[in-house]
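Visitor: predicted model follows, preceded by the sequence.
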Amino acid sequence: MSSKSIIKGRGAQRNIHNRFFELSHEMRDDFLEYCHKEGEVVDKNKTQYLNVFPKTIVNKVKSPDVGMAYSMDMYQGCEHGCIYCYARNSHEFWGFSAGLDFERKILVKKDAPKLLEDLLKKKSWKAHTIVMSGNTDCYQPAEQKFQLTRKCLELFLKYKHPVAIITKNALILRDIEILKALAEDNLISVNISITSLSEDTRRILEPRTATIKRRLQTVKELSDNGIPVNVMLAPIIPSINSHEILPMAKAVSEAGALGIAHTVVRLNGAIGEIFSDWIKKTLPDRADKVLHQIENCHGGTLNESRYGVRMRGEGQIAKQINDLMALARLKYFRGKTMPKLNTSLHEQYKDGQMKLF
């Protein structure tokens, strides 16, 4: 793919049709060629922040195989631009494309802290671990501007409520004092996503994320401060990062991680088209091989929706990946375990301070 045709700093290389729309928008090659000859900028590649106002912020998770009961997202869409991200499909529900729109039109829920506090104060609410974020990264670049994640963490601390975080951004270290205070009462766990030890791989898979070196440093700094860290080696993509499972497990264990988890990549909905377009442009020499190996993990298709199967895959390649993960746990995580978070304190702090009587 020529450098002129690459949309720099983005994962998806185009917008694809929103399946809920009858009409579609197409950028024709002859128009692009004309603009190039005339020196005109077709696409300024800017990120937009759009305010949205949901009535609730915490969602009950009904899927039985994702390891969480409740989740919340302060932002919809994600500027990190990870090409494989399952959350891309959700952007279509908001009327946008799962392609470039997902990375460039970020929906901001400015009322998230108020909505969260209203929930935590309800007499009917019983403490369950709430995960930030079940869909898009709560420490994506938008967080630097809006600080909604930080405000919500302050509320979890105020009301002594357990919270878990999933992120691949070192910005989490900005809030380390809040995290340390939560950890004193066993109210926090952090999941850091690391998909490769190669910067070349990271840059094309996850163009606007923290560097691998910075993420490993984040695991170490959190762990050194008593904050339990699990590392998500996810997704594992055959012939892209599948050969790195043992080296990644070793590196994160040495950095202080207490556990690892993984998924085998699956390309449901619009993601199959977005990923296929991306890999044929960025890795044309191995595109067909990778796509066929992904299909081998999911019964001959890029899609997999069956609970209990979709995360681990089937077939010989998936078995090799799962066996390597089992070996990695035996080799590098023997005797390590993530703590179960404390749900017993919140009832005493329903009004934000301990009840004396």
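Guide: That came through fine. Numbering: from 1, shown residues only.

Visitor: when you work out contacts or count neighbours from here on, use the C-alpha atoms and nothing else.
Guide: Will do.

Visitor: let me see the contact set for the nearest residue to residue 51 once chain neighbours are set aside.
Guide: Excluding its sequence neighbours, the residue lying closest to residue 51 (CA to CA, 6 or more residues apart in numbering) is residue 108, at 4.8 Å. By CA atoms under 8 Å, 6 or more residues apart in numbering, residue 108 lies in contact with 49, 50, 51, 52, 74, 75, 76.

Visitor: next up, a second structure to put side by side with the first:
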Amino acid sequence: MEHENIIKGQGAQRNVINRFDRYTYEPDDEDFEIVKTSFIEVFPKSIVNRVKSEDLPMEYSMNPYQGCEHGCAYCFARPTHEYWGYSAGIDFERKIMVKKNAPELLEKFFQKRGYKPAPILLSGNTDCYQPAERQFEITRKILQVCLDYRHPVSILTKNALVLRDIDVLKPMAEQNLVSVSLSIPTINEDLRRKMEPRTSSAKNKLKAIEVLSENGIPVNVMIAPIIPGLNSDEPLSILKTISEAGAQSFGYTLVRLNDTVEPVFVKWIETCYPDKAQKVLNLIRSMRGGKLGEKKDFDRQKGEGNIAEMIHNTFKIGRKKFFDGKEFPKLSIENFTGTKAQQLRLFD
């Protein structure tokens, strides 16, 4: 049974204390807040980030937006909003920073002397196809720069809005320059509405897999995160469904609630699933050595204990049953044009 005062369409039910603030305001538990989304233009000095974590496969990432309207209570990126002076709670979902100069910064990055191309992950932190993208089209412009320079990029998103840019993605795929990973933690639509309230529906995500695949664009699916007691019974049904839709590979992660993600998630599950809340939290603790989070490289991916082992074994079975013989292509760096692309475009 849901809490009667749940704020619909939001993962965070409160703003939580920013750990960097000197002074804090303790909100009353009955102080419910409905906030409209605001967009803040920012002009960073760089857009491409070098990924230093040893357990992540990508070398570079970039994020057109800071903050994310999708509203997933478990999002690991929430604490990054605190560096900007905002809360990891409602602010993360409703105060969206828009990096309008991102395409120009990317072009300058490609033109650096001695730059050696490597695939860049588009959305290493917050979703590049969140609802703001309909208005600002920064992701689309970034993809056009990648196409112009023949630079490989992998996209990670929870939003079927990626289909809008099929006209750019298709010629990129023909040169082995792009792949798309769709995040599908559940195909239970009632659960999806609560877990990720402003993402595309499960039905639309599955349709996106089909359309992308039909157009020769490789699709991976991230079944993430697995939350024991909520979606941990779904892996085999998800794997069967996405395989039939055309996905060529998949990945998954176990939920971890680091730093200020923890109070946001705890409040969310107590509000949305009060009858299950303590059971779910205890199951998470069983995978995390009695805690709700884990930061150590590699350990954060594996978890520990019987529940984690059962989840890993389930995915092993699903991989053999539904993805045997499928292979995800490696993106190409062979055709990167460096500074030549800008010169060639003068003749367009």
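Guide: Great, that's in hand. Since we're looking at a predicted model, the values are computed, not measured.

Visitor: picking that back up, what's the match for the residue nearest to residue 51 of the first structure in the second structure?
Guide: Mapped onto the second structure by TM-score structural alignment, residue 108 of the first structure lines up with residue 98.

Visitor: so how far is residue 161 of the second structure from that match?
Guide: Plainly put, residue 98 of the second structure is 17 Å away from residue 161 of the second structure if you go by CA to CA, to the nearest Å.

Visitor: same question, residue 275 of the second structure
Guide: Residue 275 of the second structure is 35 Å from residue 161 of the second structure, by CA to CA.

Visitor: okay, those two: which has more neighbours?
Guide: Taking neighbours as other CA atoms under 10 Å, residue 275 of the second structure and residue 161 compare with residue 161 leading, 20 against 13.

Visitor: I figured the more buried one hits residue 127, correct?
Guide: No. Residue 161 of the second structure lies out of contact with residue 127 (CA atoms under 8 Å); the separation is 11.1 Å.

Visitor: show me what residue 122 of the first structure aligns to in the second structure.
Guide: Here residue 122 of the first structure is matched to residue 112 in the second structure, going by TM-score structural alignment.

Visitor: may I have the residues that are in contact with whichever residue in the second structure pairs up with residue 162 of the first structure?
Guide: Counting by TM-score structural alignment, residue 162 of the first structure corresponds to residue 152 in the second structure. Neighbouring residues of residue 152 of the second structure by CA under 8 Å, 6+ apart: 118, 119, 120, 146, 176, 177, 178, 331, 332, 333.

Visitor: what's the neighbour count on the first one?
Guide: It stands for residue 118 of the second structure. By the criterion of other CA under 10 Å, residue 118 of the second structure has 16 neighbours.

Visitor: which helix or which strand is home to it?
Guide: For residue 118 of the second structure, there is no helix or strand it lies in under DSSP states H and E.

Visitor: residue 93 of the first structure pairs with which position in the second structure?
Guide: In the second structure, residue 93 of the first structure lands on residue 83 (TM-score structural alignment).

Visitor: for its match, give me its contacts.
Guide: Taking CA under 8 Å, 6+ apart, we find residue 83 of the second structure in contact with residue 20.

Visitor: my guess is it is in a helix, correct?
Guide: Yes. Residue 83 of the second structure forms part of a helix when assessed by DSSP: H, G, I helix; E, B strand; the rest coil.

Visitor: residue ranges for the strands of the second structure, please.
Guide: Along the second structure, the stretches classed as strands by DSSP state E are 38-42, 48-50, 60-62, 65-66, 95-99, 120-122, 153-157, 178-183, 219-226, 249-254.

Visitor: switch these over to a markdown table; also include distance to residue 192 of the second structure.
Guide: Listed next are the strands of the second structure as a markdown table, based on distance: least, CA to CA, whole Å:
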| stretch | distance to residue 192 of the second structure |
| --- | --- |
| strand 38-42 | 24 |
| strand 48-50 | 30 |
| strand 60-62 | 26 |
| strand 65-66 | 23 |
| strand 95-99 | 22 |
| strand 120-122 | 23 |
| strand 153-157 | 15 |
| strand 178-183 | 11 |
| strand 219-226 | 12 |
| strand 249-254 | 16 |
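
Visitor: of all those strands, which one is nearest residue 202 of the second structure?
Guide: With CA to CA as the measure, strand 178-183 is the member of the strands of the second structure nearest residue 202 of the second structure (9.8 Å).

Visitor: coming back round to it: can you say which of the contacts of residue 108 of the first structure are buried?
Guide: The neighbour-count test (16 or more other CA atoms under 10 Å) applied to the contacts of residue 108 of the first structure identifies 74, 75, 76 as buried.

Visitor: which member of those is positioned nearest residue 175 of the first structure?
Guide: Using CA to CA, residue 74 is the member of those that lies nearest residue 175 of the first structure, at 16.1 Å.

Visitor: what's the match for that closest one in the second structure?
Guide: That one, residue 74 of the first structure, aligns with residue 64 by TM-score structural alignment.

Visitor: excluding covalently adjacent residues, which one is nearest to that match?
Guide: Distances taken as CA to CA, 6+ apart place residue 99 nearest to residue 64 of the second structure, at 5.4 Å, with adjacent residues excluded.

Visitor: checking the contacts of residue 108 of the first structure against the second structure: which ones persist?
Guide: Of those, the ones still in contact in the second structure (both residues aligned by TM-score structural alignment, their matches' CA atoms under 8 Å) are 49, 50, 51, 52, 74, 75, 76.

Visitor: state the distance from the match of residue 93 of the first structure to residue 92 of the second structure.
Guide: 11 Å.

Visitor: now do residue 232 of the second structure
Guide: In terms of CA to CA, residue 232 of the second structure sits 26 Å off from residue 92 of the second structure.

Visitor: again with residue 106 of the second structure
Guide: To residue 92 of the second structure, residue 106 of the second structure is 25 Å away according to CA to CA.

Visitor: between these two, which one's more packed in?
Guide: In this view residue 106 of the second structure and residue 92 are compared by other CA under 10 Å, and residue 92 has more residues nearby, 27 against 17.

Visitor: so the more buried one makes contact with residue 72?
Guide: No. With contact defined as CA under 8 Å, residue 92 of the second structure does not count as touching residue 72 (10.1 Å).

Visitor: isn't residue 132 of the first structure right up against residue 163?
Guide: Yes. Residue 132 of the first structure lies in contact with residue 163 (CA under 8 Å); the separation is 7.3 Å.
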